[in-house]
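Asks: after the sequence you'll find the predicted model.
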Amino acid sequence: MRIDVKNIMVKDIITVGKDRTVASAKSLMNYFNFDALIVTNEEEPIGLVTSSDIQKRVIEKELDPHLTTIGEITSKPLIWTRYNTTLTEVAEIMEEKEVNKIPIFGNLSNGPILLGLYVHNKKEVLIEN
């Protein structure tokens, strides 16, 4: 059975500008109970940052989260896929790129639009197969 990622992606997502401080971004993550944010440069998605990125790249390195910007620790380039990609294909991309979350984009006449975020779940991929 074919399952497209658009049918199971998380549609509630938060974007954050690359110049925002890590402390500010982490506050957003805590408030909305999100583990990841899409990082933008002038509203163009450029990367992804997760709670574990903040832990590894800021806290463990003893950087000041009030002075460090999200842009400094963002995982780049942005690994993404299209809304009509199957779960199996998404799982292969994520395994190859060694990521656990992947933004999902759709098409509009003026370019791609961010639709959601997929968090890898091996059970869902097994269901498709």
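Replies: Received, thanks.

Asks: drop to CA atoms for contacts and neighbour counts, all remaining ones
Replies: Will do.

Asks: element containing the residue most central in space within the chain, please.
Replies: Centroid-nearest residue in the chain: L48, 4.5 Å away (criterion: C-alpha atoms, centre = their mean). Counting by DSSP states H and E, the element that carries L48 is strand 44-50.

Asks: so for that strand, what gets flagged as buried?
Replies: Of the residues in strand 44-50, 45-50 count as buried by neighbour count, 16 or more other C-alpha atoms under 10 Å.

Asks: ditto for stretch 66-79
Replies: In stretch 66-79, the ones that count as buried by 16+ other C-alpha under 10 Å are 68-71, 73-75, 78-79.

Asks: same check, this time on stretch 20-32
Replies: Using 16+ other C-alpha under 10 Å as the test for burial, stretch 20-32 gives 20-23, 25-26, 28-29.

Asks: other SSEs contacting the strand holding L48?
Replies: When contacts are defined as 3 or more C-alpha pairs under 8 Å, 6 or more residues apart in numbering; DSSP states H and E, strand 44-50 packs onto strand 36-41.

Asks: included below, for side-by-side comparison, is a second structure:
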Amino acid sequence: MTLKTICNREVLIVGKNDTVPEAARLMREHHAGDVVIVEERDGLRFPVGIVTDRDIVIELIAKEVDIHSVTVGDVMCQDIVLAKEEDDVDETIKIMRHKGIRRLPVVDQAGALVGIVTLDDLIDLIAEQLKDLAGLIARQQDLEKKYR
């Protein structure tokens, strides 16, 4: 299974010069834990960074930085890890585990942002697969009782 089939296509985006309070309001409004920072080129959005709610708390609030004095570009993780739509889900999980990241922007062949995959998305997927497997066991037991 590829990321193309499971990634969330609704990505919260901001520009480098947007303020941290703007990003935080956007996250709160959409009940999300991150915003992807993009640069627009030729009508396409290319991810250049990411800011999470945890970044805001640990890097700004805990250090008593005036959040109105910095932009998301100042705070964003610039060493952004990206996934491609064609990437395999299992391999993506391994990369996320190895890198210690919970959110991964997904790009197309041109490198333009098309979605995001999160730890929560992957847990939901695996839980659904486990539910299907458990249903298979129950179904097999029911058939065995019926025919034996």
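Replies: Sure thing, it's come through. Only a predicted model underlies this, so the values are computations on that prediction, with no experimental measurement involved.

Asks: now what about the TM-score between them?
Replies: Here the TM-score for the pair of chains, by TM-score structural alignment, normalised by the length of the first structure, is 0.85; 123 aligned residues with a C-alpha RMSD of 1.9 Å.

Asks: which residue in the second structure aligns with the residue nearest to the centre of the first structure?
Replies: Applying TM-score structural alignment, one finds that L48 of the first structure aligns to I50 in the second structure.

Asks: what does I14 of the first structure give?
Replies: Match for I14 of the first structure (TM-score structural alignment): L12.

Asks: likewise for V58 of the first structure?
Replies: Per TM-score structural alignment, V58 of the first structure is aligned with L60.

Asks: which residue packs closest to that match, ignoring adjacent ones?
Replies: Ranked by C-alpha to C-alpha, 6 or more residues apart in numbering and with sequence neighbours excluded, the top spatial neighbour of L60 of the second structure is I67, at 6.6 Å.

Asks: I'd say that neighbour and A23 touch.
Replies: No. When contacts are counted by C-alpha atoms under 8 Å, I67 of the second structure is not listed as touching A23 (10.8 Å).

Asks: what's around the nearest residue to G73 of the second structure once chain neighbours are set aside, how many residues?
Replies: Setting aside the residues directly before and after it, G73 of the second structure is nearest to K16 in space (C-alpha to C-alpha, 6+ apart), at 4.1 Å. Close neighbours of K16 of the second structure, defined as other C-alpha atoms under 10 Å, add up to 20.

Asks: which residues touch K16 of the second structure?
Replies: Neighbouring residues of K16 of the second structure by C-alpha atoms under 8 Å, 6 or more residues apart in numbering: 37-39, 71-74.

Asks: K16 of the second structure should be in a helix, yeah?
Replies: No. Applying DSSP: H, G, I helix; E, B strand; the rest coil, one finds K16 of the second structure to be coil, outside a helix.

Asks: so the alignment partner in the second structure of M29 of the first structure is in which element?
Replies: Under the alignment (TM-score structural alignment), M29 of the first structure maps onto M27 of the second structure. Per DSSP H and E: M27 of the second structure is located in helix 20-30.

Asks: on contacts alone, who are the packing partners of that helix?
Replies: Packing partners of helix 20-30 of the second structure (3+ C-alpha pairs under 8 Å, 6+ apart): strand 34-41.

Asks: what residues of the strand it packs on count as buried?
Replies: For strand 34-41 of the second structure, by 16+ other C-alpha under 10 Å, it's 34-39.
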